[in-house]
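In: Here is the input, now give the coordinates:
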Amino acid sequence: MFKKTLTALAIAAAALSAQAQDVLKVAATAVPHAEILNFVKPQLKTQGVDLQVREFSDYIQPNAAVEDKQLDANFFQHQPYLDSYNKDRKSSLVAVPNGKVHVEPFGAYSKKIKNVKDLKDGALIAIPNDPSNAGRALLLLQKQGLIELKDPKNITATPLDIAKNPKKLKFRELEAALLPRALGDVDLALINTNYAIEAKLNPTKDALFIEGADSPYTNIVAARADRANDPVIQKLMNALHTPETKKFIQEKYKGAVVPAF
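Out: Below is the predicted model:
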């Protein structure tokens, strides 16, 4: 009887312990964001946080789900994209304090040429269709000397902002997630690293040219303003900033994803 009582007490204690876990629901794109979150999940569990990762394949729903209070935070975007989203959608999401995690150097890929010097006149270039990443792609093309923008520092430039286009390049704007699939139909595609990795492209080997480590497009954790300083979200940030997490990023992605802490 005594043993049964102890067993019952143990079960009750375990149930109470489970109930005491703070649930944190975070939206993320699959690679590398969800992978990094799942890496820190066990650590957070020991700190009383039940991290639940919800994967998305686009760049709109993760913000909408946080704004609508379906989820608590997200991890998939950089600050220029968040600024553009807030402006276009009249939203007010913010980067959480100490929210920078990593940089995904943006690269150019092709199935038709091996060197950017081989890009022919009138070539078709695919770029993301969202303002911040379209501008990012055009700035990278400008750095290669392929085009010249009216404002050489305009991070939200579109093809309409091109002042000089000596090769008469043509542009196709597509949703970022679709760019890897378009590689066979275009001469060159500027692809976000998370989607490049998902498509089994190796940014450090397969990209014809790629951003340097000085890229200002650091990926962040974002939340509603009323949750930005939540202690549970700060526990997440602390876990994302450990030496163990840095080592995981460096070893798993081998330069395709660069820690920013």
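
In: going forward, measure contacts and count neighbours with C-alpha atoms only.
Out: Fine.

In: show me what contacts Ala126?
Out: Ala126 is in contact with 171-174, 179, 182, 186, 188-190, counting by CA atoms under 8 Å, 6 or more residues apart in numbering.

In: next up, for comparison:
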Amino acid sequence: MKLKKLLGLALSGVLTISAIGCSKTQPENIDEKGNNKIVIGASAIPHAEILEEVKPILQEKGYELDIKVFDDYTLLNTALDEGSIDANFFQHVPYLEDTIDGQGYDLTYTAKVHIEPMGLYSKSIKSLDELKENSTIAIPNDASNAARALKLLEDNGVIKLKDVESPGAKDIAENPKNIKVQELDAAQLPVVLVDVDAAVINTNYALEAGLNPTKDAIIIESKESPYANILACRTADKDSKAIKALTEALNSKEVKEFINEKYSGSIVPAF
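Out: Below is the predicted model:
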């Protein structure tokens, strides 16, 4: 009996040592789910490009960053809410707020990363002075970006809007040149540029289409634009180790230097 008892104690000791040994092999910053992979959804340019610079920073902290590129940005918040990704990086604060109000998603954001100044582009004119009466200007059709585009036109004297928080085309109060505003999917605006007189295009889609915002835009938002692109996550995960590590990496000195060098002012760090 004593021998069996001694063997039992010895085996117990071996198992304890083994368990301790295994625990030391896991990443120091492993998250609450026992997983060191962070899956993030993003638009291709510039978001996925910026995230590639984040990968080595996170590797040093014990995390693997898995970047999923979405061609249709309208699916990114749904994917985040459903849990198929851990975070997303593609949108500004007003767009996230509109999605939360409309869909009831329990999402939030942790960091402002960069600003993509929205600009007006054209294949047929080179300045606003050349904009003729009854011209057609295309703008994004989602509420937050439509309001942003219309405010850009107002700031440059093309139209005047009613005093409302989030204006749409119906809120144009003064339209001296009788401009026709055509609302289209944001990703299609560079494609239809040949069919309209001008279009207000988000910088990420302008870059994808080979347009240089600092050179090709007729007018462009100022660098003080409130539409900073953010890192979004589920509210329940906001304080997780993984999301905190990702937040710190996106707001790092290395990322700021990359944005400044890569985009030469067409995209501006927001931190």
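
In: circling back: go through the contacts of Ala126 of structure 1 and name the one nearest Ser17 of structure 1.
Out: Distances from Ser17 of structure 1 to those, taken as CA to CA, are shortest for Leu179 (45.4 Å).

In: buried subset of the contacts of Ala126 of structure 1?
Out: Those of the contacts of Ala126 of structure 1 that meet the buried threshold are 171, 173-174, 179, 182, 186, 188-190, by 16 or more other CA atoms under 10 Å.

In: hmm, back to that, compare the contacts of Ala126 of structure 1 with structure 2 and list the ones that remain.
Out: Among the contacts of Ala126 of structure 1, the ones still in contact in structure 2 (both residues aligned by TM-score structural alignment, their matches' CA atoms under 8 Å) are 171-174, 179, 186, 188-190.

In: I'd like those as TSV, with secondary structure and distance to Asn98 of structure 1 appended.
Out: TSV is the format used below for the kept ones among the contacts of Ala126 of structure 1 (DSSP: H, G, I helix; E, B strand; the rest coil; distance: CA to CA, whole Å):
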residue	secondary structure	distance to Asn98 of structure 1
Phe171	strand	37
Arg172	strand	36
Glu173	strand	33
Leu174	strand	32
Leu179	coil	31
Val186	coil	39
Leu188	strand	36
Ala189	strand	32
Leu190	strand	29
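
In: Quick check: of those residues, which lies closest to Lys114 of structure 1?
Out: Closest to Lys114 of structure 1 out of the kept ones among the contacts of Ala126 of structure 1 is Leu188 (10.3 Å), distances taken as CA to CA.

In: Please pull up the equivalent of the closest one in structure 2.
Out: Using TM-score structural alignment, the equivalent of Leu188 of structure 1 in structure 2 is Ala198.

In: Not counting sequence-adjacent ones, nearest residue to that match?
Out: In space, and not counting its chain neighbours, Ala198 of structure 2 is closest to Ser122: 4.4 Å by CA to CA, 6 or more residues apart in numbering.

In: Please identify the residue in structure 1 that aligns with the one you found.
Out: Applying TM-score structural alignment, one finds that Ser122 of structure 2 aligns to Ser110 in structure 1.

In: dump the residue contacts of that match.
Out: Contacts for Ser110 of structure 1 (CA under 8 Å, 6+ apart) come out as 183, 186-189, 207-208.

In: same deal with Asn251 of structure 2?
Out: Contact analysis of Asn251 of structure 2 by CA under 8 Å, 6+ apart lists 111-113, 271.

In: ok, and the residues you listed in structure 1?
Out: These retained in structure 1, by both residues aligned by TM-score structural alignment, their matches' CA under 8 Å: 113, 271.

In: Pull out the buried members of the contacts of Asn251 of structure 2.
Out: The neighbour-count test (16+ other CA under 10 Å) applied to these identifies 111-113 as buried.

In: gap between the two ends of stretch 117-131 of structure 2?
Out: One end of stretch 117-131 of structure 2 sits 21 Å from the other (CA to CA, to the nearest Å).

In: got the buried residues for stretch 142-152 of structure 2?
Out: 142-152.

In: Go through those residues and name the one nearest Ala242 of structure 2.
Out: Ala242 of structure 2 has its nearest neighbour among these in Ser144, at 29.5 Å by CA to CA.

In: Aligned against structure 1, show me the partner of the closest one.
Out: Matched to structure 1 by TM-score structural alignment, Ser144 of structure 2 sits across from Ser132.

In: again, but for Gln91 of structure 2
Out: Mapped onto structure 1 by TM-score structural alignment, Gln91 of structure 2 lines up with Gln77.

In: thought that match was touching Thr193?
Out: No - contact criterion CA atoms under 8 Å: Gln77 of structure 1 and Thr193 do not qualify, at 11.6 Å.

In: in a strand, that's where Ile40 of structure 2 is, yeah?
Out: Yes - assessed by DSSP: H, G, I helix; E, B strand; the rest coil, Ile40 of structure 2 belongs to a strand.

In: Trace it over to structure 1, please.
Out: Per TM-score structural alignment, Ile40 of structure 2 is aligned with Val26.

In: residues near Ile60 of structure 1, how many?
Out: Look at Ile60 of structure 1: counted by other CA atoms under 10 Å, it has 11 neighbours.

In: where does the alignment partner in structure 2 of it land in three-state SS?
Out: Taking TM-score structural alignment, Ile60 of structure 1 has Thr74 as its aligned residue in structure 2. Following three-state DSSP, we place Thr74 of structure 2 in the helix state.

In: how close does the match of Leu188 of structure 1 get to Glu116 of structure 2?
Out: Separation of Ala198 of structure 2 from Glu116 of structure 2 (CA to CA) stands at 19 Å.

In: Same check on Ala206 of structure 2?
Out: As defined by CA to CA, Ala206 of structure 2 lies at a distance of 10 Å from Glu116 of structure 2.

In: do Glu53 of structure 2 as well
Out: For Glu53 of structure 2, the distance to Glu116 of structure 2 equals 18 Å [CA to CA].

In: Neighbour count: these two, which is higher?
Out: Using other CA under 10 Å, the more surrounded residue of Glu53 of structure 2 and Glu116 is Glu116, with 25 against 16.

In: Hmm, Pro269 and the more buried one touching each other?
Out: No - with contact defined as CA under 8 Å, Glu116 of structure 2 does not reach Pro269; the gap is 9.1 Å.
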